[in-house]
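In: Structure here, sequence nowhere to be found:
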């Protein structure tokens, strides 16, 4: 099974970016984001095999609509200057790759996980860590057509430009322009609002992103998908709420899966005789925290961390699941309530806003007494229904995130379940897969 690249080029905005917009300054929250790409691959099927000339039209049509989209999302055609903390909107262009797979989409989707996961990187236009240097595109796209006429659109967007919410605004804008039924009113819904740097500028005295470098990738890490169906999550919720009357809220499906996985990781450390702090960072979208609520097309990075920890001591009783659910809930509530006050205050308390990032950084920087994990949820984002003209995606995936002890959660195909894409070292992953609590609820 091979994927051959036919064309690789830079796509520029259809209308040149005005000189007045040349320097796009990043915000406080952009500065806190790592120099890495956010990956996403969307897979689309068709009911019949497309002839070569139709596939060529697909490539050309997507390129033209991408060029028009870049006129609005002009920073994505520029380059990030890391030492000056701004994007040079020089219209150098986004990377656009056209590729052809010599197999059918159904063949790929029916592969066993080990074979499928080995191929995921082939659908992406670049390594997710190829970011932050002056020559690295802020947006890279790879369009792959299959023998059956199916299409895979692999995308990498720089985290210096935005988070997954901003990524979805871009994708929706591009997809709407690509649909023959798309119109200017529809496109206008997904026009980006670049206001974060004005509202939350990066303080002059603040350290540059060099202080927040990503951790090096670890070669012995592996990625697995743990799938939990809606009915199993309902069963888990009932169990948690029946065992502890102190839980007054209805735990979300994401909160329950984070708790289930974290409990397993704590139990693994205890069983191995480790005496460490188990530290969890949950990514929190601040658009719903801002008062009044930020519009959906609020582009940039607008997230923080809700941090929680458990001291792992050999010989202690195993930490129960309701306690972890409550710990996660209290941590998130404390973060959102504190940020709601801080974000609405005219004088920005950057020490307070920086605290969750500093705690996270401290937990992963040369601290051998801490096992640190990060959980991020992509559930309920709009890419599940993104239509470029061929209907909704039949599958969506990421690839190896290169950062161990990371979990990305996405909705399953039915929408009420959760797929947890977990990256761990091989030893811990084997122990995680054997955990009886996980096996009790996993498909």
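Out: Thanks, I have the structure now. Since we're looking at a predicted model, the values are computed, not measured.

In: Please count neighbours and contacts with C-alpha atoms only from this point.
Out: Fine.

In: Which helix in this protein has the most residues?
Out: The helix that spans the most residues within the chain, counting by DSSP state H, is helix 321-344.

In: got a list of contacts for that helix?
Out: 240-241, 243-244, 247, 251, 255-256, 259-260, 262-263, 282, 284, 286, 289-291, 305-308, 348-349, 352-353 (Cα atoms under 8 Å, 6 or more residues apart in numbering).

In: So for that helix, what gets flagged as buried?
Out: 321-329, 331-332, 335-336, 339-340, 342-343 (16 or more other Cα atoms under 10 Å).

In: name the helices or strands packed onto the helix or strand just after it?
Out: Sequence order places helix 350-364 as the next helix or strand after helix 321-344, per DSSP states H and E. On a contact count with 3 or more Cα pairs under 8 Å, 6 or more residues apart in numbering; DSSP states H and E, helix 350-364 meets strand 303-311, helix 321-344, strand 370-377.

In: Now do the last one against strand 303-311, angle only.
Out: I take that to be strand 370-377. 140 degrees (axes from the mean of the first three to the mean of the last three Cα atoms, to 10 degrees).

In: and residue 442, what is it in contact with?
Out: Here residue 442 is in contact with 226-229, 232 (Cα under 8 Å, 6+ apart).

In: nearest to residue 313, of those?
Out: residue 226 (27.3 Å; Cα to Cα).

In: What sits closest to the closest one if chain neighbours are left out?
Out: In this structure, residue 226 finds its nearest non-sequential neighbour in residue 420, 5.0 Å apart by Cα to Cα, 6 or more residues apart in numbering.

In: Check it against this one:
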């Protein structure tokens, strides 16, 4: 894919951070987050004004993005800073990375299907490559211009300071400013982020903490399985009625399998936290099961559902005063996984996050995606543009994907595979 980088620059906050806000403590949950980025790509069909010269119009769009990003970083001032030793953010206005690029193809050739090679080039940097050092940008943006006039905006935000919900909040705030509605919405509560996660989950002294995910030299394949509204209804009915034989896995020997699901804590607390409380406010739940060929879809769904329901306000209160038991449990599970004694299946749902509401002034996105993850057996769930379907981005070993994507039971619930 021919992609030409046109320019690179650093966007600083339009106003300096007050001295009393220069140091932001990371929360306990931020400390546990991986040192990677949360990547998202927003595609806009024919974003250029067809009544004006395309290049001039895109230049105006890009300038609008840069100016509004600077204003947004004034509110989201930690995102323009740098991380210090995993315990705090120096809100020093080092700024965000901004890149403009020309993509020599049509937008229609890219949207609606995974294209790992292309997607990686639409981002300002590799979100899973070099881990964040204390001097690297916490936010990166790449404005990609396609030959057809469409554009794609690739955004990377440090996972040490933001989860997917926070990324959605930040990008929507940036888009609101870009649309020129900043003054009329300045008093809107949702436009003012809250950085108090460290008060909710105070940081802890955890010497030797390492949350980098070990990646093995394995070929990971990404496929997108689309479930439309009718498929989802049928799948739920099948799970609730414990349909025998549906999506059953029949290994040659008994195997321990752990389903790991990411749960947003904001709506699990009493009272619930608003979405604009910024940071990593999530927990993973684990649902271990012995996969021996006798577990049907209903039984597996029940196990995961029970684990998720345990994440409530009482659970959150225990996390706040945790004496290390949960960390030791996770560490033990991780060691078993690395030894090959258990198989982990990870799930993260981005459904319900307002990514399709991101309008910079030229309409809502045609398509939104998060590029592939290099971690095997990991699935990200995202809403379709219509909001009633789900795109499941599944990452498996190449040999496993060859079997999975041909499973007839699975395909009976899938409307399309890409």
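Out: Structure's in. What do you need? These numbers were taken from a predicted model, which means no experiment stands behind them.

In: And the TM-score between them?
Out: The TM-score (TM-score structural alignment, normalised by the length of the second structure) is 0.91; 409 aligned residues with a Cα RMSD of 2.3 Å.

In: re earlier: buried ones among the contacts of residue 442 of the first structure?
Out: Buried among these (16+ other Cα under 10 Å): 226-229.

In: any idea how far residue 118 of the second structure lies from residue 109 of the second structure?
Out: Using Cα to Cα, to the nearest Å, we find residue 118 of the second structure at a distance of 10 Å from residue 109 of the second structure.

In: now residue 196 of the second structure
Out: Counting by Cα to Cα, the gap from residue 196 of the second structure to residue 109 of the second structure is 43 Å.

In: With residue 211 of the second structure instead?
Out: Per Cα to Cα, residue 211 of the second structure is found 37 Å from residue 109 of the second structure.

In: most centrally placed residue in the second structure?
Out: residue 164 (4.3 Å; Cα atoms, centre = their mean).

In: Might you report the residue contacts of it?
Out: 38, 350, 353.

In: Dump these to TSV, plus neighbour count and distance to residue 177 of the second structure.
Out: Listed next are these as TSV, based on neighbours: other Cα atoms under 10 Å; distance: Cα to Cα, whole Å:
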residue	neighbour count	distance to residue 177 of the second structure
38	20	22
350	19	24
353	17	19
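
In: hmm, back to that, between residue 211 and residue 109 of the second structure, who's got more neighbours?
Out: residue 211 (12 against 9; other Cα atoms under 10 Å).

In: ok, and the closest non-adjacent residue to the more buried one?
Out: That would be residue 34: by Cα to Cα, 6+ apart, it lies 5.3 Å from residue 211 of the second structure.

In: Cross-check the contact I'm expecting between the one you found and residue 159.
Out: Yes: judged on Cα atoms under 8 Å, residue 34 of the second structure makes contact with residue 159 at a distance of 6.3 Å.

In: Who has more neighbours out of the two?
Out: A count of neighbours by other Cα under 10 Å puts residue 159 above the other of residue 34 of the second structure and residue 159, at 25 against 18.

In: Nearest residue to the more buried one in space, ignoring adjacent ones along the chain?
Out: residue 37 (4.9 Å).

In: got a list of what the one you found touches?
Out: 127-128, 156-160.

In: if we go to the first structure, which of those are intact?
Out: Cross-checking these against the first structure gives 127-128, 156-159 as conserved contacts, using both residues aligned by TM-score structural alignment, their matches' Cα atoms under 8 Å.

In: Just tell me what residue 278 of the second structure corresponds to in the first structure.
Out: The alignment partner of residue 278 of the second structure in the first structure, by TM-score structural alignment, is residue 299.

In: Would you mind stating the distance between its match and residue 170 of the first structure?
Out: 9 Å.

In: which helix is the longest one in the second structure?
Out: helix 54-75.

In: residues in the first structure aligned with it?
Out: Going by TM-score structural alignment, helix 54-75 of the second structure lines up with residues 51-72 of the first structure.

In: on that earlier part again, nearest to residue 275 of the first structure among the contacts of residue 442 of the first structure?
Out: Closest to residue 275 of the first structure, out of all of the contacts of residue 442 of the first structure and judged by Cα to Cα, is residue 226, at 26.9 Å.

In: And for residue 188 of the second structure, the neighbour number?
Out: 10.

In: oh, I was asking about residue 253 of the first structure
Out: 20.

In: which residues touch it?
Out: 233, 417-418.

In: Pick the one among the buried ones among the contacts of residue 442 of the first structure closest to residue 426 of the first structure.
Out: residue 226 (15.1 Å).

In: could you point out which element follows the helix or strand the closest one falls within?
Out: Secondary-structure assignment from DSSP H and E places residue 226 of the first structure in strand 221-228. The element immediately downstream of strand 221-228 of the first structure (helix or strand, assigned by DSSP H and E) is helix 230-243.

In: by contact count, what packs against that following helix?
Out: By 3+ Cα pairs under 8 Å, 6+ apart, helix 230-243 of the first structure packs against helix 253-271, helix 321-344, helix 436-441.

In: Please convert these to TSV, extending it with distance to residue 86 of the first structure.
Out: Listed next are these as TSV, based on distance: least, Cα to Cα, whole Å:
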stretch	distance to residue 86 of the first structure
helix 253-271	34
helix 321-344	22
helix 436-441	44
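
In: just so I know, which of those helices lies nearest residue 69 of the first structure?
Out: Nearest of those (Cα to Cα): helix 321-344, 30.5 Å.
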